[in-house]
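J.: this one's sequence-less:
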């Protein structure tokens, strides 16, 4: 089962609409719709919120290889950005 299917199942098991879940997670209803349909994926921070809200592990949410790959790419991008900032500061000090 992919992430979108799991999210939809968790939401429905609580009797929530997409709008109600969006409000609980501080995201738009459109974001929930995209995540459930597989047309988009949540950020790492949103995954943490979803995990906490439904009391499930992130591992349980992330069974699909595609989502794991996207999360790794986001993490690598964040690391590169931090390194660029640090090297920029070092260059300014010289």
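T.: Happy to help now that I have it. Remember, it's a predicted structure, so these values are computed and weren't measured experimentally.
J.: going by C-alpha atoms from here, please, whenever you check contacts or count neighbours.
T.: OK.
J.: got the contact list for the closest residue to residue 21 other than its chain neighbours?
T.: The shortest distance from residue 21 to any non-neighbouring residue, by C-alpha to C-alpha, 6 or more residues apart in numbering, is to residue 11 (7.1 Å). Going by C-alpha atoms under 8 Å, 6 or more residues apart in numbering, residue 11 touches 17, 18, 21.
J.: next one for the comparison:
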């Protein structure tokens, strides 16, 4: 893909740092870095903001990439609901392992000594494997971004694309995530209070 080079070129022409560009398109500096290094591809909204920031047409910004996107879409086939659920499960597992990596080294070492350290190393290895699987699955969702970009270049409006992307998202899911995050924070706090109280 050529977009990474294009972003870097236009950013340098305007003497913008990655941080400054990130502020203008409402993403993180790391996201800009990932785009420039072809680790991920921006969604349609970000592409529109980039083209406005650089004062170039969207066609000029993504020149050459649309045909490559069509080839990738053709090779990948559709992203199914099962793929999305698998990605969500893997992301959740990765989050759990990441949390375990953060909170278990002291208790494992304290209560189980060398065996605890071995268990923690196993948790780190499993977390690394989960990170690999999540990254592998993420590539399928780059294909989803490609589909949206191709649709946009073929004349569909952003509202049509966003409507299709939002299908399946419900208010109760957001509430469940918020309650789940709060409960997890409470459990971690209680665990540390218990460990420190011993």
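T.: Looks like it came in fine. Worth saying up front: this structure is predicted, and the values here are computed from it rather than measured.
J.: give me the TM-score for this pair.
T.: Here the TM-score for the pair of chains, by TM-score structural alignment, normalised by the length of structure 1, is 0.72; 84 aligned residues with a C-alpha RMSD of 2.7 Å.
J.: filter the contacts of residue 11 of structure 1 down to the buried ones, PyMOL style.
T.: The PyMOL command for the buried members of those (criterion: 16 or more other C-alpha atoms under 10 Å) is given here:
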select buried, resi 18+21
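J.: among the contacts of residue 11 of structure 1, which one lies nearest to residue 27 of structure 1?
T.: Set against residue 27 of structure 1, the nearest of the contacts of residue 11 of structure 1 by C-alpha to C-alpha is residue 21 (8.4 Å).
J.: ok, that closest one to residue 33 of structure 1 distance?
T.: For residue 21 of structure 1, the distance to residue 33 of structure 1 equals 10 Å [C-alpha to C-alpha, to the nearest Å].
J.: again, but for residue 84 of structure 1
T.: 35 Å.
J.: make CSV from the contacts of residue 11 of structure 1 and add distance to residue 54 of structure 1 to it.
T.: CSV is the format used below for those (distance: C-alpha to C-alpha, whole Å):
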residue, distance to residue 54 of structure 1
17, 14
18, 14
21, 10
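J.: who's in contact with the residue positioned nearest the centre of structure 2?
T.: Geometric centre of structure 2, nearest residue: residue 138, 7.2 Å, by C-alpha atoms, centre = their mean. With contact set as C-alpha under 8 Å, 6+ apart, residue 138 of structure 2 has these partners: residue 87.
J.: checking it next. Helix, strand or coil?
T.: helix (DSSP: H, G, I helix; E, B strand; the rest coil).
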